[in-house]
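A.B. asks: Coordinates only, no sequence provided:
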């Protein structure tokens, strides 16, 4: 009778679809005293621990830790469950506890434990497990050794230990050769990877894809193309690797052609293209492709959403950014550090800092230095400079150590608000309090701070006292300040340096001409304009964009290609007329007109 009840309970387990049903079976087992039998309980633990739902795994843990003297099967089951539920730390803890109870691991234990140390990138722990493998006489088990190979190739600083294990293996299968190929690719040794690939008695798709991704990611696109054409079989990962290779070198046309030819696309394919557009500055195309991805009913990953938010931030597409924020909540993504920071950055760059702060405060304790930096920089670019400095002090008080990027935001706030004294305080604090040596960009912020404040001589002395040779950006910042404050004498000195350092930068001639115009040196304006014509210099036309009904419209100065450009120019003329009536006149000297 008991055997029949046991069989009935256990036969139901694979058919169950929810934790509630599992609990009902478990309750029945308790009621009929079947929970006193280790085998029956172990099957319930096995079923719930191998589930990918957090609630089921939590139930398995609760059952497991109540069992006195769990056997090896239970330990193996829980360790495997930890890996499935991405709890590598607990998996290694269970292994150590099991060893402490004098249970001898078997060939099922070691692969799971090695994967746990691999996930943690814990080479020391992996080596200790290797020693235990040898002591337990499993040093010739193919499955164990293959997992050991992979652990060394992922965790090791070199492939030396991996190669030693491989050479000592009494038998090598396709997976072993794959480990050697992918390991050498991972460590950047493409020639060695190709050697193992060529000598493998049989090649799987994994090996082909490893070599292909190695060539593509290192910019060796011609070799990647040849390999792609040679492949006897291709999967989506193969197509994705070559697309990523094209995007890495900025060849968008080839990437698009390959993307269009793909027999099947996954979220990685769509994300690679969207991110490729973003990295190459084609933000409008990235958003258009994201829309197509939605129509194809492909659910985005966190990486996809990060790229889309970057595009919204760069285009100032606030309404679309808000929609993405709502969409993230709708599909159940947890807004933690990465997405939270991207949302803050998007709202800040779109001019809605209040919404950005709302996201920041909703993150609770899930804030790191990057999140704080996004808020500080966002407040600075939105003119809330005093608040930016207050947030910096608050961040330090909460024990978050600032980095160099944080100080760029702080110095930017000081520059925009004209806080010269505060600027020098924070600049000195970098090295003094946080052992952060200021870099070129920090010196650039200080030159900008002094220049905006009209302290041009002090800015020049600051540049001369720099511990390294100032770059054209530093001199360009000072040059811009000379234009702002109409300091012709210093402007000519700076121009002399810039013309030697960056002779092909035609924009410097434009700035010099503006300085001459601002000081009514019209003969010099004419001479400079003549030089500009000789060099073929033209002013870069201004460009702006506006979002209407989730569509971003871009306008370039002097361009009439937009469908509604006639109405746009009519409105501009109307606004210009009203500005004149209101007494707002253009700064004619900057128009470079005689």
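C.D. replies: Received it, and whenever you're ready, just let me know what you need. Keep in mind that this is a model prediction, so the values were computed, not measured.
A.B. asks: When you work out contacts or count neighbours from here on, use the C-alpha atoms and nothing else.
C.D. replies: Noted.
A.B. asks: Name the single longest helix found in the chain.
C.D. replies: helix 565-581 (DSSP state H).
A.B. asks: can you give me the offset of it from its chain's centre?
C.D. replies: Its chain's average C-alpha position is 43 Å from that of helix 565-581, according to Cα atoms, centre = their mean, to the nearest Å.
A.B. asks: contacts for that helix?
C.D. replies: 560, 585 (Cα atoms under 8 Å, 6 or more residues apart in numbering).
A.B. asks: ranges for the helices of the stretch 51-200 of the chain?
C.D. replies: Using DSSP state H, counting those that start in this stretch, the helices of the stretch 51-200 of the chain run over 54-66, 72-84, 88-100, 109-119, 123-135, 142-155, 160-168, 174-186, 190-199.
A.B. asks: contacting residues around the fifth one?
C.D. replies: Contacts of helix 123-135 with the rest of the structure, by Cα under 8 Å, 6+ apart, involve 110, 113, 114, 117, 118, 139, 148, 151, 152, 155, 156.
A.B. asks: by how many degrees do that helix and helix 88-100 diverge?
C.D. replies: If you take axes from the mean of the first three to the mean of the last three Cα atoms, to 10 degrees, helix 123-135 sits at 40 degrees to helix 88-100.
A.B. asks: With the longest one instead?
C.D. replies: Taking the same axes, to 10 degrees, one finds that helix 142-155 is oriented at 130 degrees with respect to helix 88-100.
A.B. asks: Can you name the residues in contact with helix 142-155?
C.D. replies: Here helix 142-155 makes contact (Cα under 8 Å, 6+ apart) with 107, 110-111, 114-115, 117-118, 121-123, 126, 130, 138-139, 159, 161-162, 165-166, 169, 171-172, 175-176, 179-180, 183-184, 186.
A.B. asks: cool, and the first one?
C.D. replies: Outside of helix 54-66, the residues that reach it under the criterion Cα under 8 Å, 6+ apart are 19, 44-46, 48-51, 70, 74, 78, 81, 85.
A.B. asks: Can you report how many residues neighbour the nearest residue to residue 387 once chain neighbours are set aside?
C.D. replies: Spatial nearest neighbour of residue 387, excluding adjacent residues (Cα to Cα, 6 or more residues apart in numbering): residue 379 at 6.8 Å. By other Cα atoms under 10 Å, 28 other residues sit near residue 379.
A.B. asks: putting a second one here so we can go through both:
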């Protein structure tokens, strides 16, 4: 983020190596005064060749020059040695630089600084700091401002504030702190380590505060997550009369992305336009990314269309295009997304995995799964994110069977494409198994999780509990929960939901009390929704009302509309529809469609037309185009024999021409879909015969009293 980099620290001494006077007039072949009869000095020629290799970043040519130096026998010269060390350092050949450094008969401060720079360029800041400590133990070599600057950068990289302070003291003791370059390095190191007060003090003492010094402090604040403070320094920078450069604006735009203030973004946009900084591709990409990452999709698209269609060679990066496509997916702007798809094709962004993954996600979100699959199948290269995008996308749009088939295909292709399912793949696949209640496939995925070592993840374990619960395997869900080393609130909620969905209300209540005694984890709103739902399914009214009454006082959870809906469902299932209606009238919040829908559903069983009509009247206001409440109202009329009114409601539903609901069951590994009154199934006669048998069997056993509290957990 800064205009100075560590590889330039050694350059004042290593790149501009002084040449003896007798050799300083030697010129290269390109000089107009060159005479072919004049012999070149091997020493100067080697130095110039090494400098060219360093400038062009050619380690192969540099190695050839190294061999030439060895052949000439001048490798012991300190200038030659430092030039070779600098060349290997800048070319990223740390091992060669290290070997050369160990073999040097004499080392100057330039040698030590070049080696420290090599470690820093390789990302080993700790080794650079250790090397500086070794240099301090020497009597014949004293660090200068450039070696100290390298040590400061190493300390800032490892986040050692005490070490930075010690180096600062060293600079003061040996009168190096007056160097302006070193002062800026100190400011940068303090800012990167989060010591903003120290950085600010040095900044105020600086005789010439330029854009580099201010940018160091601003970038340090952004790096540590202090976006608002970075903007404060940015404003003070303006008061100091310093105009920002591209590096400054990159840091400020990142801070705006974290703060997400539309007003501040508008002000920063003014700085970008005023200074002509939008001509910089990096600033342009950050500007568009600032809007798209902050949720201001329209503003991001305006910035994109304003600057990227001028035919002046300015184009966004693939990551920026992926962010824009992602925004189209979030806001379901399919037409804009298709336009961006055309733009990336026209300007040669494809093939690009990042962009293609975002496009696949966008097409799935807008309901064009076919386009998503065409793009997925035509990708030249796919990564695990590509597979995760289509698998999770199909789960979210209600096609879990297709998601599991893709998961199986990914597992088969693992050997060829070297792509293995990861954490996100397993979560999406387990969710698909939960949707279809497919315990055999879920057990296979469970085995894969155990084999790959993903079982220790709490999210994977929670998903396994949910999958087994929805498949009716409560014992397996309990086993997963019991073996968990660490449980979060999601783990407890999954267990309570498992008990509730399988009619084990007493176990759900006991789990709530166990959660209360466990310590460290507090029940939340979801916990009580699951407990109240379990009580409603089991008909445990008294206990359910007691739990609802203790939510705010005992657990500090304020009831929401969803909790009120659970109580209405609880009372309605018990046939207490009048009490449920009175409860709705006294609610502390405005009842929503779910609350009135629960009451109307209870009226279907109770056959109370009056309450049902009042509930339907409320639903007609809240959901004028809804069909579910009309179907329920038609069932109420049919229950009491008002066939004309029921037919009228059914006709209103039929006029909307909405797609009917369907169910599915897996038989022999194949998903079978069917609708109510289905006549297309070849085995419909046998199916209806079995259904009739089950109905009669349930009627015969309806008089049997079943005590829910006798269930042993």
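C.D. replies: Now that the structure is in, tell me what you want to look at. What you are looking at is a predicted structure, and each value in this text was computed from that prediction instead of being measured.
A.B. asks: Please identify which of the helices of the stretch 51-200 of the first structure is closest to residue 555 of the first structure.
C.D. replies: helix 174-186 (44.8 Å; Cα to Cα).
A.B. asks: For that closest one, name the packing helices and strands.
C.D. replies: helix 142-155, helix 160-168, helix 190-199, helix 205-217 (3 or more Cα pairs under 8 Å, 6 or more residues apart in numbering; DSSP states H and E).
A.B. asks: Surely residue 72 of the first structure and residue 105 touch.
C.D. replies: Yes: contact criterion Cα atoms under 8 Å: residue 72 of the first structure and residue 105 qualify, at 7.4 Å.
A.B. asks: For the two, work out which one has more neighbours and name it.
C.D. replies: Using other Cα under 10 Å, the more surrounded residue of residue 72 of the first structure and residue 105 is residue 105, with 20 against 16.
A.B. asks: does that one really touch residue 74, like I thought?
C.D. replies: No: the criterion here is Cα under 8 Å, and residue 105 of the first structure misses it with residue 74 at 11.8 Å.
A.B. asks: Among the contacts of helix 54-66 of the first structure, which pair sits farthest apart?
C.D. replies: Within those, 19 and 70 form the most distant pair, 22.5 Å apart (Cα to Cα).
A.B. asks: about what we covered before: distance to residue 586 of the first structure added to the helices of the stretch 51-200 of the first structure, as a markdown table?
C.D. replies: Formatted as a markdown table, the helices of the stretch 51-200 of the first structure follow (distance: least, Cα to Cα, whole Å):
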| stretch | distance to residue 586 of the first structure |
| --- | --- |
| helix 54-66 | 64 |
| helix 72-84 | 66 |
| helix 88-100 | 65 |
| helix 109-119 | 62 |
| helix 123-135 | 67 |
| helix 142-155 | 63 |
| helix 160-168 | 70 |
| helix 174-186 | 59 |
| helix 190-199 | 60 |
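A.B. asks: Which of those helices sits closest to residue 323 of the first structure?
C.D. replies: Closest approach to residue 323 of the first structure among these (Cα to Cα): helix 54-66, 29.1 Å.
A.B. asks: Please identify the buried residues of that closest one?
C.D. replies: Within helix 54-66 of the first structure, the residues scored as buried using 16 or more other Cα atoms under 10 Å are 56, 57, 59, 60, 61, 63, 64.
A.B. asks: Same check on stretch 96-116 of the first structure?
C.D. replies: 98, 105, 106, 107, 109, 110, 111, 112, 113, 114, 115, 116.
A.B. asks: Next, the contact list for the fourth one, please.
C.D. replies: Contacts for residue 107 of the first structure were tallied using Cα under 8 Å, 6+ apart; they are 138, 141, 143, 144.
A.B. asks: Now the counterpart of residue 274 of the first structure in the second structure. Nearest residue, chain neighbours left out?
C.D. replies: Using TM-score structural alignment, the partner of residue 274 of the first structure in the second structure is residue 391. In space, residue 391 of the second structure comes closest to residue 403 once its chain neighbours are excluded; the distance is 4.6 Å by Cα to Cα, 6+ apart.
A.B. asks: Report the separation between residue 499 of the second structure and residue 547 of the second structure.
C.D. replies: 16 Å (Cα to Cα, to the nearest Å).
A.B. asks: do residue 365 of the second structure as well
C.D. replies: Between residue 365 of the second structure and residue 547 of the second structure the computed distance is 39 Å (Cα to Cα).
A.B. asks: Those two - which one has more neighbours?
C.D. replies: Comparing residue 365 of the second structure with residue 547 by neighbour count (other Cα under 10 Å), the higher total belongs to residue 365, at 23 against 19.
A.B. asks: coming back round to it: most neighbours among the contacts of helix 54-66 of the first structure, which one?
C.D. replies: Counting by other Cα under 10 Å, residue 49 has the largest number of neighbours within those, with 29 neighbours.
A.B. asks: which ones are touching that residue?
C.D. replies: By Cα under 8 Å, 6+ apart, the neighbours of residue 49 of the first structure are 56, 57, 58, 59, 60, 61, 77, 78, 81, 82.
A.B. asks: swap in residue 665 of the second structure?
C.D. replies: 436, 671, 672, 673.
A.B. asks: now do 6 Å
C.D. replies: Contact analysis of residue 665 of the second structure by Cα atoms under 6 Å, 6 or more residues apart in numbering lists 671, 672.
A.B. asks: so the residue opposite it in the first structure once aligned, which of the three states?
C.D. replies: Using TM-score structural alignment, the partner of residue 665 of the second structure in the first structure is residue 545. Here residue 545 of the first structure is strand, with the state taken from DSSP: H, G, I helix; E, B strand; the rest coil.
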